[in-house]
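*Asks:* here you go, sequence then predicted model.
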Amino acid sequence: MVIPEKLKELMSSGYQLTPETFSFLMQETDRDGIIDKILKIKPKEVILDLDTIKRIIKTDISETKLSDSEKKKQIEITEKKVIEKKIVQKSPPATIPRERKNKIDTQLEIINTPSMEVDRISVDRFHEYFVSRFKQISKIFEGRRDIKNIVNTRYLKSIDSRDEVSVIASVFSKTERSNGIFSFELEDLEGKIEAILVKKPQTIIQKAIHVLEDSILCFTGQWRRGLLYISDIFWPDIPYNKPVHYSEQDVFALFISDIHIGSRHFLKNLFMKSIKFLNSDLNSSKLNKIGEQVKYLFVAGDVVDGVGVYPNQDADLVLKNIKVQYLQASEYFEKINSDIEIIIIPGNHDAARAAEPQSPIRKEFAEELYEIDNIHLLGSPAYIKAHNVEILMSHGNSIIDINAAIRDIPNESAVPAMVEMLRNRHLVPIYGQRTPIMPDYIDQLVINRIPDIFHAGHTHLCEDSTYRNVTLISSGTFQSQTEYQKSMNINPNPGETYIINLKNLQRIGIDFKNIN
């Protein structure tokens, strides 16, 4: 298929197209005119679906008469006025950090954090991205002793039949038929084959249900006349004997996310309780004693509510300027004891690239946060070692995609999808759904390094579990239910989260709603 130059220009401008949009533009006679209009309007959406394209077609460009420089100037003037007003009204801290009795030395190492900025997206870059994903996960399988007779698709196409072969492949498509039979299109670097699963044991059926499109798995079976009859499916997964790292001393970490400062649903009272806990300033000697031993605060994204993230968000905002939202956030974080290390990654509401992997919160929107010495602003995902314990932080944008793809997983849950990420050894295993991916020559979303703790947010649900020696934490939120969340049937757990003792990885649930 020859892709027209104009369509390549659109794809190189940072936009991703759904299959329906791609087909529409390929067939549209006024394709060049439509693409010119898209590039002129510059929609906020990264993934352009057919509804977005049709809306743009109907848009009158004359509605935006101001030049880009004029618009920028107006925005800067407005921001300056709002921020100056906010600084004048800045209130003194409600809780004053005090010196700790026993200071804990910092043992913090940033192992890896994405910071790349891709200027141009091309078809070649997408190709290299998926090749990188395939090669990285294939290496994980090649070290497995329970998988034998690994061959590629080119070899299979050259023979008529063979018993017990294994193919490492990307799941190009998956279809569940009404009679319970599953069919797959499997693809590796050599080509594509058809596969079918007709066995009835429930264990195999359950495996098929959990297969995600675009994931890299190993399929074992018999090859007969151009078709692979699947007998078993293997995931790259986490080894059963995965070693666990511990701190040598009692050191605690608090895990939070989804604060949403700037929203009228932001629960300031609960968030202030978390700050008082970190400062050992609560009316509870037991919690204050633990607070004295907290050295790390991990924030898994959505520090602020942002602007224009979802339809009619403006009605939910009390701070309608994102710089002011971050200014307010800096005031809260400044109240925390300066010897507590604060690690922050972005979420989909933050001023960072929407596509995964996300670069750190942009400095031009959050200068005050960057000025606080004990704050570490990282990208998502981020690998950190704190007192010898390895932590993987990801906002968890793809949790909703995974929940929608696997019928056995309840929509209102977080940990099951996090387990699927570990099993697939990838943080965004499905491509082309709600979670956009920014392609690079190396796929930074592959879980090559197995953490001791996997921390995510996004769902506003407070859950925890352990999977093959990996501690899973889905931190709650500091935002009450919004109208948008009601429409999505999201029932949040505000003020609920976990503290972990890094000496033994013991989890302690904490509900700030129940603390005076």
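*Replies:* Great, that's in hand. Residues are numbered from 1 along each chain as shown.

*Asks:* please make it C-alpha for all contacts and neighbour counts, starting now.
*Replies:* Noted.

*Asks:* what about Tyr310, how many residues close to it?
*Replies:* Neighbourhood size, Tyr310 [other C-alpha atoms under 10 Å]: 10.

*Asks:* this is the comparison structure:
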Amino acid sequence: MINDFLDIEVLLSPSSYNRIKKISENERDNLINKIKEFKDINNKFILLDAHFLDIFLNHSLDEIKKNYGDFDFLAYYSPDANLETDNLNKFKNNTEEEIDASAKNQILEIESKSESKPEPKKEIKHQMPANIDEDKIEEILKSQSEESERLDILEKEREKRLTEIKSIRNSINKRINYISKDIEAKIKVYDEWDISGKSTCEGTIDDFVKYFRDRYIKIKAMIERKVSRKAYPLNKVYKLKKESDVFVVGIVSDVSSTKKGHKRVEIEDENTSFTVIMMKDKIASGDLPDDILLDEVVGFSGFIPDSGNVMFANECIRPDITPKKPRSIDEKIYTAFLSDIHVGSYEFLEKSFRKFIEFLNGNVNSGLEEKIASRLKYISIAGDLVDGVGIYPGQEYDLYDVDIISQYKEIATYFEQIPEHIHIIISPGNHDALRPAEPQPIFPERILKLFDGLDNITFLSNPGFANVHGLDFLLYHGRSFDDVIGQISSAKYTDPTSIMKELLKRRHLCPTYGGRCPIAPEHEDYLVIHNEPDIFHTGHIHINGHGLYKGTVMVNSGTFQEQTDFQKKMGIHPTPARIPILDLSKTGNQYIEWNNGKIEVK
């Protein structure tokens, strides 16, 4: 293909080469013919980068001739040469969003160097422009040819991987009786708690004020319901001198220690701030907590002295979930819990993931395995389908595929091999291709369209709230875990549920603002745990965990990525290729794990 463009003196940037490879042969022929006709009036070499490829694909030939008839495309690539920029501006406003970052920077640099419009030059057909170094042309041609060869190799490797993935289902000769095939999937997404299409964040002070006010109002209401009483306004507490059972609720703005070792907690409501003192002896006895976090919403009851400007706390009231028996359903069906697959990484465990897909397709070795595979109805995925691109400095050296779209094509191809009766629920994570700040909406259209044709997938935001077959699921990737670990001594990476229960206590998925977990100050706080989930599913730290907290089943799924260099430095030991599986008819008393091909009941 590259030769077809070289024959008409057109150079392709790597991004353009990739795009042209993916369009149909008919579209490619039309593009070449359009460029040939254009070169009847402009015979200069053309560097076809992302910007100019969009122009030739999306505008009529008459428009292009009119606006680019005298344009020097090679000078655009080589800023040392003169460049006529007037015509470039004619399309800029219409296509600016389509210009990739490198092309846009080149345009701005060239414009800043172009002080005046050069005199018109006489066109010489089939001859190099006089001001172009032929050695430079050869150098560019050689570089483009080498880059094209490299891209050809990468494309062949991608096609080979996809071909191998597409063979998974056909490689399984054994067929089992899928009981769950005759059971209808029942999924209701709680749209009112989904950020998708509702973002209002512009980063203004007003945004932050509305964000924290919404958090305060929602969690305050939970605390008041818990104790069946209204909180007293902080700006009127001074009137309650010598009262011994005053109840207040505020958002924590500061935590410090007095000279005698007591805790001083500053709380705020919508009108003012107030000081609460927690005596050290009550903290030591466990009557008061020693893990108050900044920005969490908390209630206190206690004594107001003569000064009226402080409270001595007797009790700390959190919005914590209500103790209950674990809920289950009547039908015996299973849900598998995945996260952190990290397709694209050299550490992605391709063989193990393939083995799991084979298991879903009936490649079983025992009656227990067949029982679970035949009744498996749902797969819940809590983020990081792919390793992504540009997530951290130097990531390109850790990737076997540096193209984000190709990474998603690969995971989509895996999902195509999963039996259609198994419904997949997907929430994104911090490695996925959308904004890193939480809450994260569902995937953008350019990613979603790669999953076209897969009717057994429901996409959620992060966090995502949904009712699955009668049970309330909360999916959260878990980015805030890194912040909680540093603030609460009992929370440990090795025990993911020790982190998860701290979030349930506070009814918030990222209590402290400004840590490693970025938060977008939306006018509504979507990170509030609005309802009390039956199943709380997280990931992120690549370590399996399972537990029960006041009737909520907690599941932290591991990963399909081997230990990374970063994890080695942090002393994190992942539990790869281990998939938690729950029997939804026995959610509270049975835990199953698919451990790299073997079923373990715990």
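*Replies:* On my side now, so go ahead. Computed from a prediction, not measured in an experiment: that's the story for all the values here.

*Asks:* ok, now which ones touch the aligned partner of Ile422 of structure 2 in structure 1?
*Replies:* Aligned counterpart of Ile422 of structure 2 in structure 1: Ile340 (TM-score structural alignment). Residues in contact with Ile340 of structure 1 (C-alpha atoms under 8 Å, 6 or more residues apart in numbering) are 294-297, 374.

*Asks:* quick check, nearest of those residues to Gln506 of structure 1?
*Replies:* Val294 (13.6 Å; C-alpha to C-alpha).

*Asks:* excluding covalently adjacent residues, which one is nearest to the residue of structure 1 positioned farthest from its centre?
*Replies:* Outermost residue of structure 1 with respect to the C-alpha centroid, by C-alpha atoms, centre = their mean, is Asp160; its distance is 43.3 Å. The shortest distance from Asp160 of structure 1 to any non-neighbouring residue, by C-alpha to C-alpha, 6 or more residues apart in numbering, is to Arg225 (5.2 Å).

*Asks:* my read is that that neighbour contacts Ser161, right?
*Replies:* Yes. Judged on C-alpha atoms under 8 Å, Arg225 of structure 1 makes contact with Ser161 at a distance of 6.1 Å.

*Asks:* between the two, who's got more neighbours?
*Replies:* Ser161 (16 against 12).

*Asks:* OK, contacts around that one?
*Replies:* By C-alpha under 8 Å, 6+ apart, the contact set of Ser161 of structure 1 is 222-225.

*Asks:* of those residues, buried ones?
*Replies:* Among these, those classed as buried by 16 or more other C-alpha atoms under 10 Å are 222-223.

*Asks:* now the strand of greatest length in structure 2: buried residues?
*Replies:* Among the segments of structure 2 that qualify as a strand by DSSP state E, the longest is strand 246-257. Within strand 246-257 of structure 2, the residues scored as buried using 16+ other C-alpha under 10 Å are 246-253, 255.

*Asks:* name the nearest residue to Arg327 of structure 2, ignoring sequence neighbours.
*Replies:* According to C-alpha to C-alpha, 6+ apart, the nearest residue to Arg327 of structure 2 is Asp534 (6.4 Å).

*Asks:* and that neighbour, what is it in contact with?
*Replies:* Neighbours of Asp534 of structure 2 in contact, by C-alpha under 8 Å, 6+ apart: 326-327, 471-473, 551-553.

*Asks:* what's the answer for Asp320 of structure 2, then?
*Replies:* Listed by C-alpha under 8 Å, 6+ apart, the contact partners of Asp320 of structure 2 are 504-507.

*Asks:* check those residues for burial and list the buried ones.
*Replies:* 504, 506-507.

*Asks:* if we take the residues you listed, which one ends up nearest to Gly486 of structure 2?
*Replies:* Arg506 (16.4 Å).

*Asks:* the closest one reaches Val297, doesn't it?
*Replies:* Yes. With contact taken as C-alpha under 8 Å, Arg506 of structure 2 and Val297 are classed as touching, separated by 7.5 Å.

*Asks:* which neighbours do these two have in common?
*Replies:* Counting by C-alpha under 8 Å, 6+ apart, the shared contacts of Arg506 of structure 2 and Val297 are Arg318.

*Asks:* quick one: the helices in the stretch 201-350 of structure 1?
*Replies:* 202-209, 268-278, 285-291, 322-334 (DSSP state H, counting those that start in this stretch).
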